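K.L.:
Just to be clear, the model below is a prediction. Sequence and coordinates:
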Amino acid sequence: MEQFNLWIGDIVTIFGTFSFAVSGAFAAMQKRLDAFGVLIVAFVTAVGGGTLRDLLLGITPVFWLKNANYSLLIIITAIVAMVFWKRIKTLKITLFLFDSLGLGFFTVVGLQKGLAYDLSPGICVALGTVTGCFGGITRDILLNNIPLIFRKEIYATACIIGGLVYLLLSALGINEALVKFIAVAVVFAIRIVAVKYKLSLPRIY
């Protein structure tokens, strides 16, 4: 069972890397960057959150330096995105969907990493939020956009709720693989519902 859970964890990381690489590539293409620019933005988006997470935990070399397969996955994903982007009618919607998926996957990955280091539940949720959000923040800064986390859209809040759901279900003894799936689905669903119905946190202005 432990090996199965480790395998599921690897799958979650792979899907998170893929999702954020796609979102980074499409965001770069919206800005009409050249092929090298698209690759760089896709790479930074995919590894940004995990890199900050590992540095905060004192894990060096960071995860993508230890395993070159992540870099290869990002490069292939970005190239495929560039080849097929003309067949996708709305880059904005595709970017949003993959960004939301990546947010969910990496929130779970970051939270689990915190649990593996015996950190407190609150810190684990914060670590999951950092892992989920920082790649997107870096992407938006590179593209001269205001990061989504700082706008009125519900973004980091979705990570926090997803993290809390993960901890609650784990405490109830539910199968870990199912808990991961539910937590990712919660983050993704919150993003979809929030954008569809224009839900946002209160504004002070």
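P.N.:
Sure thing, it's come through.

K.L.:
all contacts plus neighbour counts: C-alpha atoms, from now on.
P.N.:
Will do.

K.L.:
And the nearest residue to Y70 once chain neighbours are set aside, which helix or strand is it part of?
P.N.:
Sequence neighbours aside, W64 is the residue nearest to Y70 in space, at 5.8 Å (criterion: CA to CA, 6 or more residues apart in numbering). Under the assignment given by DSSP states H and E, the secondary-structure element containing W64 is helix 63-66.

K.L.:
And here is the other one:
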Amino acid sequence: MPVDLSVADIPYSTVLETVGVFVGAMSGALAAVRKQFDVFGILVLGWAAGLGGGLLRDVLIGAVPPVGISDWRLILTAVLGALAMYFFHPRLERARRFIVVLDAGALALFTVVGAAKGLEYGTTLIAAVLVGVISGAGGGMLRDLLTGEVPVVLHDRQLYAIPALLGAVAVVVLWDHGLLTTASEVLVVLAIFALRVLALRFHLRAPGPWRGRSGPGQGWST
């Protein structure tokens, strides 16, 4: 029998989600700074990157009102993250590698929280997986779209959505077998984070287009 799961049961979820929103907002604001946006554009990009994934998640599962436009604490966090990048971007841009690592943590947390919230709202198992991936990767996708870029998650073959997908599937499988506990949730978060960081460290990429089995350049492009 699946357990009765509440997102509030995830340990430290409020603190970790707040950190994730802050880091996501910083990444959005950094993209806006590089595009020479004005201060309003920087704040909008910070909000989109920090809260966009959660907003899409809540719209899909019917959580009203979505936290991205209703939770003043998370909205303030996104604004503060964007302002931090606005005022200190020369120094913070040099620390981009550290921000990317923190973003991996945000990806892991938002994926697990998103899949869990989908299950809490009674979605199907497949829908919960999709909601988890969208929650984890949606903010970055909105950031790239608003800056006129093809989302990195779609074209640069980075292992970004794949760790989120595997993590969301793990959450759903554990829930379906009645094994989703605080400890297993934390393990899934750590697994997603580790896979993303290892992919960054060793430049692991998803396979490119299939070129067939005959002739030069056969197999997947690299």
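P.N.:
Arrived safely, thanks for sending. Just so it is clear, the structure is predicted and the values come from calculations on it, not from any experiment.

K.L.:
Please state their TM-score.
P.N.:
Aligned and superposed, the two chains score 0.85 in TM-score terms (TM-score structural alignment, normalised by the length of the first structure); 203 aligned residues with a CA RMSD of 2.5 Å.

K.L.:
Does anything pack onto the helix holding W64 of the first structure? Which helices or strands?
P.N.:
The criterion is 3 or more CA pairs under 8 Å, 6 or more residues apart in numbering; DSSP states H and E, and the helices and strands that helix 63-66 of the first structure contacts are helix 35-57.

K.L.:
mean per-residue distance, the helix it packs on to the second structure?
P.N.:
After superposition onto the second structure, the average distance of helix 35-57 of the first structure to its aligned residues comes to 1.2 Å, using mean CA distance after the TM-score superposition for the first structure.

K.L.:
Where in the second structure does that helix fall?
P.N.:
The counterpart of helix 35-57 of the first structure in the second structure, using TM-score structural alignment, spans residues 39-61.

K.L.:
quick one, helices of the second structure?
P.N.:
13-34, 39-61, 67-70, 72-94, 96-120, 125-146, 152-155, 161-176, 182-202 (DSSP state H).

K.L.:
Contacts only, for the residue positioned nearest the centre of the second structure.
P.N.:
Taking CA atoms, centre = their mean as the criterion, G136 is the residue nearest the geometric centre of the second structure, at 2.5 Å. Contacts for G136 of the second structure (CA atoms under 8 Å, 6 or more residues apart in numbering) come out as G53, A106, L107, A108, L109, F110, T111, G114, A164.

K.L.:
Look up how far G37 of the first structure lies from the alignment partner in the first structure of it.
P.N.:
When the first structure is aligned by TM-score structural alignment, G136 of the second structure is paired with G132. Using CA to CA, to the nearest Å, we find G132 of the first structure at a distance of 22 Å from G37 of the first structure.

K.L.:
now L119 of the first structure
P.N.:
Using CA to CA, which is the criterion applied here, L119 of the first structure is 37 Å from G37 of the first structure.

K.L.:
From the chain's centroid, how far away is stretch 162-180 of the first structure?
P.N.:
Using CA atoms, centre = their mean, to the nearest Å, we find the averaged C-alpha position of stretch 162-180 of the first structure to lie 18 Å away from the chain's own average C-alpha position.

K.L.:
hmm, I was thinking of stretch 197-210 of the second structure
P.N.:
Its chain's average C-alpha position is 17 Å from that of stretch 197-210 of the second structure, according to CA atoms, centre = their mean.

K.L.:
With stretch 161-171 of the second structure instead?
P.N.:
Taking the mean C-alpha point of stretch 161-171 of the second structure and that of its whole chain, the gap between them comes to 11 Å (CA atoms, centre = their mean).

K.L.:
Would you check the span in the first structure matched by it?
P.N.:
The aligned range for stretch 161-171 of the second structure is 156-166, by TM-score structural alignment.

K.L.:
what's the mean distance for that stretch versus the second structure?
P.N.:
Between stretch 156-166 of the first structure and the corresponding residues of the second structure, superposition yields a mean separation of 1.7 Å, by mean CA distance after the TM-score superposition for the first structure.

K.L.:
Equivalent analysis for stretch 8-28 of the first structure, please.
P.N.:
Mean for stretch 8-28 of the first structure is 2.1 Å (mean CA distance after the TM-score superposition for the first structure).
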